[in-house]
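Student: Let me see the structure of the following:
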Amino acid sequence: MDTVSRIRKTPLKPSEIILVTILRKTFFQPGSGRKEEALLRGLGEYGDAKLQGKVLRTLVSSGFLQEANGRSGRLYIPERSKTSRASKIMSQLQQSDDPIWLEVTQF
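Tutor: I've put the predicted structure just below:
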């Protein structure tokens, strides 16, 4: 079962779905970063823009993502030194004891 299927079959809270989707798009898909618009595309059903922004800010403040100004909006660039940690969060999901996971589950 691939990651997306597993995520969809796991009963996650909206904030958790937003977190794992952002981690997947930034760390595990080709490219050096994502435009904010592309990063949040498809997440409308999982919480409003305020919740999405809160998860994004948490990832930036924790050093998982760096923000940069692109030609057409904000870019989010993964901090590659956090890839193994992101991978562990993705594989453990609700069993994760990572501080980022624990913080986001409180939203």
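Student: going forward, measure contacts and count neighbours with C-alpha atoms only.
Tutor: Fine.
Student: Following the chain onward from the helix or strand that contains Y76, which element is next?
Tutor: Using DSSP states H and E, Y76 sits in strand 73-78. Heading C-terminal from strand 73-78, the first helix or strand you meet, by DSSP H and E, is helix 83-92.
Student: Which other helices and strands does that following helix contact?
Tutor: Contacts defined by 3 or more Cα pairs under 8 Å, 6 or more residues apart in numbering; DSSP states H and E place helix 83-92 against helix 14-27.
Student: Also this sequence, please, to line up against the first:
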Amino acid sequence: MPTEVRNNIALARFEITIDGEVAGYTEYQDTVGERAFVHTEVDPRFDGQGYARTLVEGALDATHREGLGALPMCRVVQHFIETRPQYLSMVPHWARDRLGLPQ
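Tutor: Model prediction:
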């Protein structure tokens, strides 16, 4: 099934669509230099198929391209970063300590 991750700026969230249907999203709040990811949700019909990973990866990659850091306030995004160290550099050092992430 064709999937796409896109930034829905009007709703301040990245959405993943599957065959044109919104199947999940990760909400964010932008600050001056960082994007705080505050909530992630995937429709239960699509659980266990890797769509949350695809969504978060797309959102973080887009955030990086925009030159913003990431604040993983949402447990889903935090777990993604914990298990993929290549994304850890997006999290400011002060936030790593507060969130229990490696320095």
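Student: Tell me how they score on TM after superposing.
Tutor: The TM-score (TM-score structural alignment, normalised by the length of structure 2) is 0.33; 53 aligned residues with a Cα RMSD of 3.8 Å.
Student: tilt between the strand holding Y76 of structure 1 and helix 14-27?
Tutor: Taking axes from the mean of the first three to the mean of the last three Cα atoms, to 10 degrees, one finds strand 73-78 of structure 1 and helix 14-27 inclined to each other by 80 degrees.
Student: What are the buried residues along strand 73-78 of structure 1?
Tutor: Buried residues in strand 73-78 of structure 1, defined by neighbour count with 16 or more other Cα atoms under 10 Å: 75-78.
Student: is it fair to say V56 of structure 2 lies in a helix?
Tutor: Yes: under DSSP: H, G, I helix; E, B strand; the rest coil, V56 of structure 2 falls within a helix.
Student: The closest residue to it other than its chain neighbours: neighbouring residues, count only.
Tutor: In this structure, V56 of structure 2 finds its nearest non-sequential neighbour in V77, 6.4 Å apart by Cα to Cα, 6 or more residues apart in numbering. The local packing of V77 of structure 2 (other Cα atoms under 10 Å) involves 25 other residues.
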